[in-house]
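*Asks:* sequence isn't available, so here's the structure alone:
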């Protein structure tokens, strides 16, 4: 674990006892602090107490006496739509509020690094869609190239739960807007911005606040290299803000669809081919069409982001290309579950919003589409331009009937449950078609999270195809 520095002998309150909260508590103890733990859930408190921790009710008036800081788990609101009462009390008393990401960055470097010929590096990935795939792909490429590497953050382990990095090691972190918004320290060596689309807007009081939370990783983090997706106006703005001019190769612009040949350094994908350009000259190209773990234009953008990040660390294009072909993809993100009679079954349960569902719908030519769940604000009317590849929709969950009204003339069937949707789609699918789970909705009406929804789809498909 990463022992938290600068907390020796201090009382540090920890609010939220999920994965990151418990990892924070352990790291605080390792750093010589006394953690005061609290969670509104009795089950979470019991789990912490089973590890030997003592819980302290942070809702009491005197709870913050002698407390040096409050560390907050990412799921707990600290500003919008309203601060959690414990956080509000800490702010009223002037107690610094931080999260595990802030503790990580202030504690990562140690005196041992003075003896390293090559110090560890940190790559951070943020954005709306593609963060997890890009993070995992960077980690995979590094590992395949023989570089020591660990992956953590919003994927895998909590950041304070990783091993102290050794010489030349690369830490790859996926960071959500919840994590970048509150961290008091952000100092990545390479920062990646994939894209931006509406999500978590209640938590950030709109798109401006959402983008501002992402932007902190770059504006306040001061990375040596910034990899910026410029397919949205926010990315173009961010790249412009960071670069001293078009030729500034500290900013690597990436795109899926645009030709970017007028900048100091760019990586883009068009018609299935990735191209790297530097100072007006193409220096590498990779055919992505046969990379099975990265189907569709959205995954080609992820490939561009990962390519740019590891190129900035000195990896060769041939090393990267070989690693792309061995990448199996992530569960619930354009994951090929199986095939029967020429019909492929793809699990993209992570496609919980309209933008990510649109990208999934553009990845395949003929789709039997399983969609629905707990619909988000605005529904799925915005998906109309992307339904041309849908042979038929099989709608499930709370929003099934609302979705049916929003998909126009697209053939559909109200299935309500995953069991029936998989069975009906498999029964009707023809060779060359894809049965695609891309819900465009949250899972909470029928499942505790998108992972469980994807696991249900996967289990039913595998039972069906044998």
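*Replies:* Structure received. Here the structure is a predicted model, which means the values were calculated and not measured.
*Asks:* from here on, just use CA atoms for contacts and neighbour counts.
*Replies:* Fine.
*Asks:* so how far is residue 306 from the residue most central in space within the chain?
*Replies:* A centroid search over the chain (Cα atoms, centre = their mean) returns residue 131, at 3.4 Å, as the residue closest to the centre. Using Cα to Cα, to the nearest Å, residue 131 is found at 10 Å from residue 306.
*Asks:* hold the first one in mind and look at this next one:
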């Protein structure tokens, strides 16, 4: 646990008592704060109270006496589409609102660091797609290379549940736009921006607000090094804003398709090869084609981002390359579940938006595509250029029929459920085909989250193996 600094004897309110909220209560208490808490769910409040959390109804004005700060969980709206009533009350009273990420950045360093030979570092990863894989890959490389490392944030352990730093440690954080948008302190040593595509637009008041939330990671704290994906206009803009000219190597530009040989420092992937360039000269190259845990161009972008971040903290190219080969990938992200009768079954349930699904569709050929769920604004018309690899689509969930209207000439079936889709795709598939779950939609119509959706797909595929 990371005890929160600077809160001794203060009354701090916590809103939201899920995983991060309960960890925040514990870390504030360890820092000497008097903690009161609230959650809209009665069952959640009762469970927290049973653990000793002091529950106070923050919707009532009299509850705010002596409260010096409100710490909100990331899933709670603080601005768009409108602030949660408790957060609106804090704004009206002038009570500062923060989240666990802000508390972590202001509390991670402590007096023990003066005795370390090598100061700990923080690598923070944000973007629309690839954050989790990039974060996990960086952590894997560091660990394989013998560097002490922890991973947390939006993946793995909540930030305040991480262990205090040890000499030379690197903490790798995945940070969502919900987390970066509200945090009052953001000071990573290395900040990574993977890419940007429309997502969570209701929570950020549109695409500009969404990008602004991501940009805060770079603008607020001024990282020593910034790793920026420049395959979209927003990344190009961000790299331009942070760099002081062509010779400034504090910005490492990355790409999954462009040759970047004019910047002071760049890493890019083309035709399955990763290249690092320094001051116009190639410094290293890695053949990514045989790395089974990183299939497809979208994972090659993740590899570029992870490689650049690891180089920024001093690892050598050959160390990184060796560690890449032992990376198994993450569940629900281009995860090879099985190969049955020459047919591959791939679980990319995390492809919850059109951009992520497009990347998955480009990574494989002869695809039996399982798509659908709770569709997002804009539909799937932007997938049209990538449907050439799709032999047939099997559509599930709430938006199955809406998706069907946007498939053009691509053959499809309305399967409705995952079980029907897997059964139909398996019956139709021929050796060399890939049955790919890449929904291009949220899961909430049939599953509580994308993980449960991917687990159901995996269960059904395993049953095929056993039959």
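*Replies:* Looks like it arrived, so ask away. Since the structure is predicted, the reported quantities are computational estimates derived from the model, not experimental observations.
*Asks:* report the contact partners of the residue nearest to the centre of structure 1.
*Replies:* With contacts taken as Cα atoms under 8 Å, 6 or more residues apart in numbering, residue 131 of structure 1 has the following neighbours: 125, 174, 175, 194.
*Asks:* swap in 7 Å and give it another go.
*Replies:* For residue 131 of structure 1, the contact set (Cα atoms under 7 Å, 6 or more residues apart in numbering) comprises 125, 174, 194.
*Asks:* quick check, residue 80 of structure 1 in contact with residue 209.
*Replies:* No: Residue 80 of structure 1 is beyond contact range of residue 209, at 9.6 Å (criterion: Cα atoms under 7 Å).
*Asks:* neighbour count for those two, which is higher?
*Replies:* Looking at residue 80 of structure 1 and residue 209 with other Cα atoms under 10 Å, you find the greater number of neighbours at residue 209, namely 18 against 14.
*Asks:* list the buried ones in stretch 62-76 of structure 2?
*Replies:* Taking 16 or more other Cα atoms under 10 Å as the neighbour-count basis, stretch 62-76 of structure 2 is seen to contain the buried residues 64, 67, 68, 69, 70, 71, 72, 73, 74.
*Asks:* let me see the contact set for the aligned partner of the fifth one in structure 1.
*Replies:* In structure 1, the residue matched to residue 70 of structure 2 (TM-score structural alignment) is residue 70. When contacts are counted by Cα under 7 Å, 6+ apart, residue 70 of structure 1 touches 12, 13, 14, 95, 96, 97, 98.
*Asks:* and residue 70 of structure 1, how close does it get to residue 95 of structure 1?
*Replies:* For residue 70 of structure 1, the distance to residue 95 of structure 1 - Cα to Cα - is 7 Å.
*Asks:* what of residue 258 of structure 1?
*Replies:* 47 Å.
*Asks:* what about those two, which has more around it?
*Replies:* Neighbours were tallied for residue 258 of structure 1 and for residue 95 using other Cα under 10 Å; the higher tally belongs to residue 95 (20 against 13).
*Asks:* that one contacts residue 68, doesn't it?
*Replies:* Yes: with the criterion set as Cα under 7 Å, residue 95 of structure 1 and residue 68 qualify as a contacting pair; they are 6.5 Å apart.
*Asks:* any idea how many residues pack against the nearest residue to residue 148 of structure 2 once chain neighbours are set aside?
*Replies:* Beyond its immediate neighbours in the sequence, the residue positioned closest to residue 148 of structure 2 (Cα to Cα, 6 or more residues apart in numbering) is residue 169, lying 4.7 Å away. Residue neighbour count, defined by other Cα under 10 Å, stands at 18 for residue 169 of structure 2.
*Asks:* ok, now residue 274 of structure 2?
*Replies:* Quick note: residue 274 of structure 2 (other Cα under 10 Å) scores 24 neighbours.
*Asks:* so which elements touch the helix or strand containing it?
*Replies:* If you go by DSSP states H and E, residue 274 of structure 2 is part of strand 273-278. Here strand 273-278 of structure 2 is seen to pack against strand 265-270, strand 281-287 when contacts are counted using 3 or more Cα pairs under 7 Å, 6 or more residues apart in numbering; DSSP states H and E.
*Asks:* only the buried residues of that strand, if you could.
*Replies:* Of the residues in strand 273-278 of structure 2, 274, 275, 276, 277, 278 count as buried by neighbour count, 16+ other Cα under 10 Å.
*Asks:* how close does it sit to structure 1?
*Replies:* Mean deviation of strand 273-278 of structure 2 from its aligned counterpart in structure 1 after superposition (mean Cα distance after the TM-score superposition for structure 1): 0.2 Å.
*Asks:* what are the contacting residues of that strand?
*Replies:* With contacts defined as Cα under 7 Å, 6+ apart, strand 273-278 of structure 2 is touched by 261, 264-269, 282-288, 304.
*Asks:* 8 Å instead, please
*Replies:* With Cα under 8 Å, 6+ apart as the test, strand 273-278 of structure 2 has contacts from 260-261, 263-269, 282-289, 300, 304.
*Asks:* picking up where we left off before, pull out the buried residues from the contacts of residue 70 of structure 1.
*Replies:* 12, 13, 14, 95, 97, 98.
*Asks:* where exactly do the strands run in the stretch 101-250 of structure 1?
*Replies:* Secondary structure of the stretch 101-250 of structure 1 (DSSP state E, counting those that start in this stretch): strands located at 121-126, 149-153, 170-174, 190-193, 225-229.
*Asks:* strands - which of the buried ones among the contacts of residue 70 of structure 1 land there?
*Replies:* Under the assignment DSSP state E, those contribute 12, 13, 14, 97, 98 to strands.
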